[in-house]
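In: prediction below, plus the sequence it came from.
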Amino acid sequence: MRPRLRLVAGPDGVRAEGDEEVRLGHVLRGDPLADGPPPEGVFAAWSWDGERLRARNDRYGMHPLYYRADGARLALSPDPLALLGPGESAALDHDALAVFVRLGFFLGEDTPFAAVRALPPAATLTWSRAGLRLRSAAPAPAGPAAMSRAEAVDGFVDLFRAAVARRLPHRPYALPLSGGRDSRHILLELCRQGAAPRLCVSGAKFPPDPGADAEVAAALAARLGLAHRTLPRPRSQFRAELAANPAQGMGTLDGAWTLPLQAWLRRHGGLSYDGLGGGELAQNPSIDLIRRTPYDPAALPRLADRLLTAGRTGAHVEHLLGPRTARLWSRERARDRLVTELARHAPAALPLGSFFFHNRTRRSIALAPFALGGDRLVVHTPYLDHALVDHLSSVPSRHLLDGTLHDEALRRAYPAHAHLGFAAAVPQRHGAVLVAHRLAYLVRLLTHAACAEPHWWRGGDRVLPRLLAAGRGPGAARRVSRLQPLALYLLQLESLASGRTS
């Protein structure tokens, strides 16, 4: 049961229901509720003293915390679904969903529900009978600093070393290790500082992923003389997403593949590390899109259209929307909401990099370690060290657009391992195995709907019939594959909005 607090002011005072004192995540030192700038770490906390509520979160708002305020009532929880109490509105936020169904993540403080908001970064929320006050001390997007390429790389290396030194383990631990740059950098630096893990553990993603993550991770662990274990992926992608969607507060379409990894980490130790933010800040996975889509503050609607087209479902989503949702979640509505968010990042050194970090990283990727991971696991995130983020956010775009900054930092810091490639270089696997995997997802979705959720077939938006209709015509296989996870999400969301429990 996730922590939750409800406060209701009445003529006889304030009635409190739930957890009056909560600390989530971790801080490196200090009190998360104290005045002043947020301390290092990823956290959310609140305290109710009988008259006044005070809640705060980390500098980047990475730890999920949501609130709803309605006149004389206020509720808080790291789970937005916990704020949908009996008799309380679960009306949907159509502007937010217009973006989500195309990009796969929410913007700013949006959630699927109009009355529920995410706490902004570096926020201080206070509430009493006099009302609600909310302010954010988040730093403005950093402009480009005057630095050479060598200074950008050297600063990255040195500041990352300092970030890890501030987060050295004080007990044996297991390290999640992929075949990418972010976790490799963490592992190599921990080993350099004499704090190697007792075990490296890798998860497995769903097809068409080729499985290279675990192979590359195992090769690196072997070079370092460390034990390595690969966990099997969830047997059913459908079942994993059926569980992961509500467990992550309906905030993302990602993260389901990490369920076995998160469960293993909870069982086998209270300490771990995560590369959250490394990709978006140092070597953005969307760098090809960023290069092809220059940020022009005078043409943000055009930029928004390009991002929507390149999004998770792209133009395919139109096949899933009926007349009502096509109007409520129109592309025009999505573009308007996206333009507003894009404009906030105009001063940044790399505006689209800043946009992805503060939206996709914060509102989607962070949910796996901090919503699925559970409160008993301390997860260190060295890439979110304040000084390191300040540095990487101010690196001039010309040093980032070639997409090799992190590679160069790794070569400079750990030349002995420079020749070992990365999993991303291995092509995805298509063919009969992928076809069978996608077909199994569809069969499980339809079987679950028939046996456990018959109202899914009768829903006003007719998502399932539209998904089946999308399976006809040229490009049907790819289209249905893109739409299946979103179809499941929308069916679950419809149940939540109508008050049904799945």
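Out: Noted; the coordinates are in hand.
In: from here on, contacts and neighbour counts on C-alpha atoms
Out: Fine.
In: would you mind confirming that residue 370 is in contact with residue 61?
Out: No: Residue 370 is not in contact with residue 61 according to C-alpha atoms under 8 Å; the separation is 11.4 Å.
In: the strands in the stretch 301-450 of the chain, which residues?
Out: Using DSSP state E, counting those that start in this stretch, the strands found in the stretch 301-450 of the chain span residues 378-380.
In: ranges for the helices of the stretch 201-350 of the chain?
Out: Listed in chain order, the helices found in the stretch 201-350 of the chain under DSSP state H, counting those that start in this stretch are 212-223, 237-247, 259-267, 278-282, 287-292, 300-309, 323-328, 331-343.
In: the strands in the stretch 1-150 of the chain, which residues?
Out: With DSSP E, counting those that start in this stretch, the ranges of strands along the stretch 1-150 of the chain come out as 5-10, 13-18, 21-27, 41-48, 53-57, 66-70, 73-77, 117-118, 123-128, 131-136.
In: thinking again about what came up before, of the helices of the stretch 201-350 of the chain, which approaches residue 387 most closely?
Out: helix 278-282 (12.7 Å; C-alpha to C-alpha).
In: so which residues make contact with that closest one?
Out: The contact list for helix 278-282, computed with C-alpha atoms under 8 Å, 6 or more residues apart in numbering, reads 181-182, 285, 353-354, 356-357, 361, 383, 389, 392-393, 400, 405-406.
In: pull out the buried members of those.
Out: With neighbours counted using 16 or more other C-alpha atoms under 10 Å, the contacts of helix 278-282 contain these buried positions: 181-182, 353-354, 356-357, 361, 383, 389, 392-393, 400, 405-406.
In: ok, those residues vs residue 92, which is closest?
Out: For residue 92, the closest of the buried ones among the contacts of helix 278-282 turns out to be residue 361, at 22.9 Å, with distances computed as C-alpha to C-alpha.
In: residue 457: neighbouring residues, count only.
Out: Counted with other C-alpha atoms under 10 Å, the burial measure for residue 457 works out to 16 neighbours.
In: isn't residue 7 up against residue 75?
Out: Yes: Residue 7 sits in contact with residue 75 when judged by C-alpha under 8 Å, with a separation of 6.2 Å.
In: just the buried residues of stretch 273-283, please?
Out: 273, 274, 275, 276, 277, 278, 279, 280, 281, 282, 283.
In: got the contact list for the third one?
Out: Looking back up the chat, that one is residue 275. 182, 183, 186, 381, 382, 383 are the contacts of residue 275 under C-alpha under 8 Å, 6+ apart.
In: one more structure, for comparison:
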Amino acid sequence: MTVCGIAGWVDWDRDLRRGGEVVWRMTRTLAPRGPDAQEVWLSPRAALGHSRLAVIDIEGGRQPMVRTHRGGGEVAIVFSGEIYNFRELRAELAGHGWSFTTRSDTEVLLTAYLQWGTELGSRLIGMFAFAIWDYRERRLVLARDRFGIKPLYYARLSEGNGVIFGSEPKTLLAHPGMPAELDAEGLAELMAVPRARTPGHGTFRGMREVRPGCVVVADERGLREAPYWRLEARENVRDFAEGAVHIRGLLDDIVRHEVVADVPVGSLLSGGIDSSAVTALAARELTGDLVAFSVNPPSSGAPGSDAWRPSTDEPFAALVAAELGIKHVTTAVTVDHLVDHRDIGLTARDLPGWGDLDTTMYLLFQSVKDHCTVALSGEAADEMFGGYLWQNDPGYVAHDSFPWMYGRRQPEVLLREDIRRAIEPRRYEADRYHEALGEVPRLLGDSPERRRQREVFHLGVTRWLPGLLDRQDRLSTALGLEVRVPFADHRLAEYLFNVPAALKAHAATPKALLREACTNLLPAEIVNRPKSAYPASRNDHYVDRMRDLVLGLLADTTAPVFELLDRARVQAAVTSDLDALPGPITAVTPAISLSYLLQLNGWLERYRVRVRL
């Protein structure tokens, strides 16, 4: 097992044995993701690079890895992620006559391709992004896990007959044939739907992401993408007690597989039901070796004064750790930390980020990395079990666009009018929304209410969740840390997609199904604790300092961001009503919106982005 970075270049017309320096340059951009080793494999038509963080079979799991077809012909793989059912697959493949020389899931994955070809995706359980060059078939195969936990970008080069790919945008941008350009559609992604990521969109002109749950095949005939997994609408699950038992059984199995590692394992612990359940299940498997980690950013106001955070995490996280008898480490974050590290999100994401939400997560992961190489997260539980306001409040649910956008302005309101006309942000949002609705599976006989519940769930796991998973991946791998996400398991999603909202919130209790499944795991104070959002700082001193930085940006007559934004509109927003300032996410604080403006300008400067509308 290995969480790493991958890179590569395939060209059907040129000899890439002379392209090694380019692929080395691409691979070196991924050094933070894979600090343990970097290697490049060269062949006449393909060059593959790998930057490795070793987690299991530290000696035997080196990449790029090569095997041969039974009939001859090399097949090479670079892989990032974890195949949690690799032991079961290994046994199945052995039954087909295959032998193995390592304990790694990489070898199992490559052998699975030799046995099943491009159909292998549906057999995999895990988080993964991989690229396979098949010399005999003269094709490149790219694949990504069902929820897009692990990133994978690709692009067809404008000159020649080549395709490049990599784990991050910066990897592709290191190739001389991939300029950092932004077209109208890319700008609309940033400004019109910044919190509703369009699957497959890479923001930069010509750059694509492999869509979650899909395989891309590239050969001399072109590029073809096909899904290997989709949610399916089935008859509703109606029994609450039976559902809770089933959920508990799934979670037991998922966590049992996800704690497997040859390195220390920790858990992210906020004291909410999601992270506490994962921590408790992991502690059972690891028999006291687990360490739990929390973060405490600077706050303002009395506890409970923020509707999004009715209670602070620290007392609840400490209670869970004490009950489980495990070590608990809290990362205290100051205003100076937030200001000094304000560009961490931009550096990790290669795009403007989410301000102090990124910074606090990075600093938390820095503490985790001091103790562990692997950590478990409670991310994705809200999307699965209905923990957000936008999944339950009638106003949000009935909104005629992405429900989390209800009552909120997007950054596009700050655009210059000529830019607005060029990208048509409202039309772009509407098109992306109706495109997303077109993907939702239907069940004959569903009531309009039940149909909308399915839509909201599907929107959540395909448009909302990817942004959270991407943030977590980028900020953790920037430190060489692997974060695993037990709730982002397709078996949970397949079950819960078909559970009515009233059952998930049984007896008007949000996430009642999850709470019931975990009743005997945790203290009642944790099981019954209301949701408290990930901590975003509204500290007055921090907001003032970020505001001063934006005022300095406004005074800079050469700032490239004002080739896109209306300087007067930004000035008015920053000097009049900060709480009304549009930002990239729901429930923004003024500081996050201010940070977005700074990072948008920094992105244009640092990446030398050419805007071509």
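Out: Structure's in. What do you need? Given the structure is predicted, the values throughout are model-derived calculations rather than measurements.
In: the biggest helix by length in structure 1 packs against which elements?
Out: Longest helix of structure 1, by residue count under DSSP state H: helix 476-497. In terms of contacts (3 or more C-alpha pairs under 8 Å, 6 or more residues apart in numbering; DSSP states H and E), helix 476-497 of structure 1 is packed against helix 237-247, helix 432-451, helix 463-469.
In: of all those, which one is nearest residue 321 of structure 1?
Out: Among those, helix 463-469 comes nearest to residue 321 of structure 1, with 7.4 Å by C-alpha to C-alpha.
In: show me what that closest one is packed up against.
Out: helix 455-458, helix 476-497.
In: rerun at 7 Å
Out: Packed against helix 463-469 of structure 1, as judged by 3 or more C-alpha pairs under 7 Å, 6 or more residues apart in numbering; DSSP states H and E, are no other helices or strands.
In: what about it, how far off from structure 2?
Out: After superposition onto structure 2, helix 463-469 of structure 1 lies on average 3.9 Å away from the residues it aligns with, using mean C-alpha distance after the TM-score superposition for structure 1.
In: so for that helix, what gets flagged as buried?
Out: Neighbour count says helix 463-469 of structure 1 has 463, 464, 466, 467, 468 buried, by 16+ other C-alpha under 10 Å.
In: cool, stretch 289-296 of structure 1 as well?
Out: For stretch 289-296 of structure 1, the neighbour count (16+ other C-alpha under 10 Å) marks 290, 295 as buried.
In: now do that stretch: everything it contacts.
Out: For stretch 289-296 of structure 1, the external contacting residues (C-alpha atoms under 7 Å, 6 or more residues apart in numbering) are 303, 351, 352, 401.
In: how close does residue 608 of structure 2 get to residue 129 of structure 2?
Out: Distance from residue 608 of structure 2 to residue 129 of structure 2, counting by C-alpha to C-alpha, to the nearest Å: 28 Å.
In: so for these two, which residue has more residues nearby?
Out: Set residue 608 of structure 2 next to residue 129 and count neighbours by other C-alpha under 10 Å: residue 129 wins out with 29 against 13.
In: what's near enough to touch the more buried one?
Out: For residue 129 of structure 2, counting by C-alpha under 7 Å, 6+ apart, the contacting residues are 79, 80, 81, 143, 144, 145, 150, 151, 152.
In: how about those residues in TSV, adding distance to residue 114 of structure 2?
Out: Shown next, in TSV, are the contacts of residue 129 of structure 2 (distance: C-alpha to C-alpha, whole Å):
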residue	distance to residue 114 of structure 2
79	15
80	19
81	19
143	15
144	18
145	19
150	23
151	24
152	22
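In: for structure 2, which helix is longest?
Out: Of all the segments assigned as helix in structure 2 under DSSP H, the longest by residue count is helix 240-258.
In: what is that one packed up against?
Out: helix 273-286, helix 512-517.
In: for residue 558 of structure 2, which of those helices is the nearest?
Out: Ranking those by distance to residue 558 of structure 2, with C-alpha to C-alpha as the measure, places helix 273-286 first at 45.3 Å.
In: and the direction of that closest one versus that of helix 314-324, what angle?
Out: When axes from the mean of the first three to the mean of the last three C-alpha atoms, to 10 degrees is applied, the directions of helix 273-286 of structure 2 and helix 314-324 differ by 20 degrees.
In: off-centre distance for helix 273-286 of structure 2?
Out: In terms of C-alpha atoms, centre = their mean, to the nearest Å, the centre of helix 273-286 of structure 2 is found 21 Å from the chain centre.
In: for that helix, which outside residues touch it?
Out: Residues contacting helix 273-286 of structure 2 (C-alpha under 7 Å, 6+ apart): 252, 255-256, 259, 267-269, 290, 320, 324, 377-378, 381, 518, 521, 526-527.
In: how far off helix 240-258 does that helix point, in degrees?
Out: Note on geometry: by the same axes, to 10 degrees, helix 273-286 of structure 2 and helix 240-258 are set 60 degrees apart in direction.
In: give me the mean distance between helix 273-286 of structure 2 and structure 1.
Out: Superposed on structure 1, helix 273-286 of structure 2 shows a mean distance to its aligned partners of 2.2 Å (mean C-alpha distance after the TM-score superposition for structure 1).
In: in that helix, which residues are buried?
Out: Here helix 273-286 of structure 2 shows 273-285 as buried, counting by 16+ other C-alpha under 10 Å.
In: and which of the residues you listed is nearest to residue 363 of structure 2?
Out: Here the nearest of the buried residues of helix 273-286 of structure 2 to residue 363 of structure 2, counting by C-alpha to C-alpha, is residue 275; it sits at 18.0 Å.
In: what lines up with that closest one in structure 1?
Out: Matched by TM-score structural alignment, residue 275 of structure 2 corresponds to residue 183 in structure 1.
In: next one: residue 465 of structure 2
Out: Residue 465 of structure 2 maps onto residue 361 of structure 1 when the alignment is built from TM-score structural alignment.
In: the residue lying closest to residue 532 of structure 2 once chain neighbours are set aside and residue 530 of structure 2: what is the separation?
Out: Ranked by C-alpha to C-alpha, 6 or more residues apart in numbering and with sequence neighbours excluded, the top spatial neighbour of residue 532 of structure 2 is residue 309, at 4.4 Å. Distance, residue 309 of structure 2 to residue 530 of structure 2, using C-alpha to C-alpha: 9 Å.
In: next one: residue 209 of structure 2
Out: When C-alpha to C-alpha is applied, the distance between residue 209 of structure 2 and residue 530 of structure 2 equals 36 Å.
In: looking at those two, which has the bigger crowd around it?
Out: residue 209 (24 against 17).
In: which ones are touching the more buried one?
Out: 152, 153, 154, 200, 201, 202.
In: and the nearest residue to residue 356 of structure 2 once chain neighbours are set aside, how many neighbours?
Out: When the adjacent residues along the chain are set aside, residue 356 of structure 2 lies closest to residue 338, with 6.1 Å between them (C-alpha to C-alpha, 6+ apart). Counted with other C-alpha under 10 Å, the burial measure for residue 338 of structure 2 works out to 23 neighbours.
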